[in-house]
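Participant: Build me a model from this:
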Amino acid sequence: MKCIAYSLVGVALSIAAPAMAKDVVVQMKNQGAGGAMVFEPAFVKADVGDTIRFVPTDKSHNAETIPNMLPTGVAPTVGGMNKEFVLSVTKPGVYGIKCKPHYSMGMIALVQVGKGPSANLGAARAVKLPPFAAKRMTPMLAQAK
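Facilitator: Next up is the predicted model:
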């Protein structure tokens, strides 16, 4: 009888325990697998509550959100030059990220939060980006749901 009681308590605790949030690291690089001025990885899938850390591995980079590529109600945020930028994702949808000094060179990333469909995906696809940024963002938006 005690074994059954302990088993039931263990099952109840495992059901009640929240899922562990992930901590994802994205590097800001001058040169990477995707070419010059890149975030690696450039496309991240996450869940609400996860933390995405944009870490400068080379100098002269920042990370900040792209204002029109955020879920409704999420405020744009700007990271400092050569500083880690922490994005705590609080709502499902897609989050566009750029390095301001290298935005026109295509230094962008996309974070998809949740399993989809992302309510702001259509709006994100409609955002006008610099040509090279658009070239890199288009396949990422195609992967997002």
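Participant: alpha carbons only for contacts and neighbour counts from here, please
Facilitator: Noted.
Participant: Strands along this structure, start to end?
Facilitator: For the chain, the strands defined by DSSP state E occupy 23-32, 35-40, 43-46, 51-56, 64-65, 85-88, 93-98, 108-113.
Participant: okay, those strands in TSV with mean neighbour count and distance to Arg125 next?
Facilitator: TSV is the format used below for those (neighbours: other Cα atoms under 10 Å; distance: least, Cα to Cα, whole Å):
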stretch	mean neighbour count	distance to Arg125
strand 23-32	18	22
strand 35-40	21	19
strand 43-46	19	15
strand 51-56	20	22
strand 64-65	22	15
strand 85-88	18	21
strand 93-98	26	10
strand 108-113	26	12
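Participant: okay, the ones you listed in TSV with distance to Val11 next?
Facilitator: Putting the strands of the chain into TSV (distance: least, Cα to Cα, whole Å) gives the following:
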stretch	distance to Val11
strand 23-32	26
strand 35-40	39
strand 43-46	26
strand 51-56	28
strand 64-65	40
strand 85-88	30
strand 93-98	32
strand 108-113	28
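Participant: this one next, for a side-by-side:
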Amino acid sequence: MRSATRVMAGLLMAATVMIGGARAAEYEVRMLDRGEAGMMVFEPSTLRIAPGDSVRFRATQPGHSAESIPSMTPEGAPLFKGRLNEEITVTFDRPGIYGYQCKPHYAMGMVGVIMVGEGEAARANLEAARGVSHPPRARARFQRMFQGLAD
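Facilitator: Next up is the predicted model:
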């Protein structure tokens, strides 16, 4: 009888933790031929999220993909790579700056940035990410995005 009571108490505690525990957020980034910022864009192109949050890259229009730029990813963080026209969801556990691109439209400036976490940990690889070489349109868009993240 005591063991049944302990099991029930354990189940109730687990349920309380699941109900009362913080829940990670999920954000959506759309892949677009034309958006508010021009042609070939991710909207939004810049996100600030917490560790453990997820981002769903939605193939809103055909011909796009979402994949991380390895030189713009925090050390030790996993890379992601969606196929053309594929909707993918990525969970970001490690703080830092993550640059990503649409592979077919990278040279046209179809890029984005996700900042995971806050403070120094979130900006740990910011200077390294800023130093990465890109085609002119991608470089110009990244520069605007980085200005917003520096605040």
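Participant: aligned partner of His61 of the first structure in the second structure?
Facilitator: Under the alignment (TM-score structural alignment), His61 of the first structure pairs with His64 of the second structure.
Participant: closest one to Leu13 of the first structure among the strands of the first structure?
Facilitator: Nearest to Leu13 of the first structure among those is strand 23-32; the distance by Cα to Cα comes to 23.4 Å.
Participant: Alignment lookup: Leu47 of the second structure to the first structure.
Facilitator: Matched by TM-score structural alignment, Leu47 of the second structure corresponds to Val44 in the first structure.
Participant: quick one: contacts for the most centrally placed residue in the second structure?
Facilitator: Centroid-nearest residue in the second structure, with Cα atoms, centre = their mean: Ile114, separated by 4.7 Å. The contact partners of Ile114 of the second structure, by Cα atoms under 8 Å, 6 or more residues apart in numbering, come to 46-49, 97-99.
Participant: same deal with Gln61 of the second structure?
Facilitator: 31-33, 85.
Participant: do the same with Pro76 of the first structure
Facilitator: 64-67, 70 are the contacts of Pro76 of the first structure under Cα under 8 Å, 6+ apart.
Participant: cutoff 6 Å now
Facilitator: Residues near Pro76 of the first structure by Cα atoms under 6 Å, 6 or more residues apart in numbering: 65, 67.
Participant: any idea how far it lies from Ala12 of the first structure?
Facilitator: 39 Å (Cα to Cα, to the nearest Å).
Participant: ditto for Lys29 of the first structure
Facilitator: In this view, Lys29 of the first structure and Ala12 of the first structure are 45 Å apart by Cα to Cα.
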